[in-house]
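> sequence plus predicted model, see below.
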Amino acid sequence: MNTNADSLLDVSRDEIVPYFMWDYQYTVGQIKERLARGPESERLWLMAKIMRDARYSDVWKFISLQDFLTYREGLMNGRLGRMKGFWEFLYSRWIEYGIIKDADALDDLAE
């Protein structure tokens, strides 16, 4: 059963404006395009906005773990607001459980 709430949280179609972009009105397609080809400053801004405002499961529909690891320092440096602690916690657990290694995070992901 598809409810109105389900449609508000839908991020599967390129033509819709996702719930976390209510203040900018970018469509899913525009977000994906800007993340793929935009200048680094715009990509960082979009990644941070998604990480702050989207549900955790939706974050990974737009950014990869590789993106997160590549831009982690820039994202953690004042861009994540109230969500910074959440992402720091996840990152520390990924290291603790051997999902990634701190200094070699990018190399680990490539293996």
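Arrived safely, thanks for sending. Numbering: from 1, shown residues only.
> all contacts plus neighbour counts: C-alpha atoms, from now on.
OK.
> check which residues of the helix or strand hosting S92 are buried.
According to DSSP states H and E, S92 maps onto helix 84-96. Neighbour-count burial for helix 84-96 flags 84, 87, 91 (criterion: 16 or more other C-alpha atoms under 10 Å).
> the first one is in contact with G74, isn't it?
Meaning K84. No: with contact defined as C-alpha atoms under 8 Å, K84 and G74 do not form a contacting pair (11.7 Å).
> ok, D6 to R37 distance?
30 Å (C-alpha to C-alpha, to the nearest Å).
> same question, D67
13 Å.
> what about I50, is that helix, strand or coil?
Judged by DSSP: H, G, I helix; E, B strand; the rest coil, the three-state class of I50 is helix.
> take this one as well and set it beside the first:
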Amino acid sequence: MNWLILIIAGLFEVAFAFCLSKAKETTGTDMYLWYGGFLICSAISFLLLIKAVQTLPLGTAYAVWTGIGAVGTVLLGIFFFKDPANFWRIFFIVTLIGSIIGLKYVSH
């Protein structure tokens, strides 16, 4: 169950990065709404991370949390913000995903 909580925390990390990027693109009320979404997603992400590390090793949980955030943010950039998707970028994303999965399997 705590792995599921950790995965959800990582997804909220992706969401707060998305909100931050959208806030940068907008002005006025929309910008403040995106910043509000950033704050809410950040708080949820951190609270879920705190819950997950109560039973998971801190180093593993933090690495998985940041890994999910990194992979998700890069994929959001590719699909929504027209970031480049060249061979090496995809190669290292796949490597990072493999590392996250590996950390889960070697954790007790």
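That came through, no problem. Being a predicted model, the structure only gives us computed values, none of them experimental.
> after superposition, what's the TM-score here?
Taking TM-score structural alignment, normalised by the length of structure 2 as the basis, the two superposed chains have a TM-score of 0.29; 62 aligned residues with a C-alpha RMSD of 4.7 Å.
> buried stuff in the particular helix or strand that has R89 of structure 2 in it?
Using DSSP H and E, R89 of structure 2 falls within helix 87-106. Of all the residues in helix 87-106 of structure 2, those buried under the rule 16+ other C-alpha under 10 Å are 93, 96-97, 100, 103.
> one more: stretch 21-35 of structure 2?
Neighbour-count burial for stretch 21-35 of structure 2 flags 21-23, 31, 33-35 (criterion: 16+ other C-alpha under 10 Å).
> what's around L46 of structure 1, how many residues?
20 (other C-alpha atoms under 10 Å).
> surely it touches K32?
No: L46 of structure 1 lies out of contact with K32 (C-alpha under 8 Å); the separation is 9.6 Å.
> need the helices for structure 2, in chain order.
2-25, 28-52, 58-80, 87-106 (DSSP state H).
> check structure 1 too.
4-8, 28-37, 40-53, 56-59, 65-76, 84-96, 105-110.
> which of those helices sits most buried?
Highest mean neighbour count of the helices of structure 1: helix 40-53, a mean of 19 (counted as mean count of other C-alpha atoms under 10 Å).
> for that one, packing partners?
With contacts taken as 3 or more C-alpha pairs under 8 Å, 6 or more residues apart in numbering; DSSP states H and E, helix 40-53 of structure 1 sits against helix 28-37, helix 65-76.
> fine by me, we can end here.
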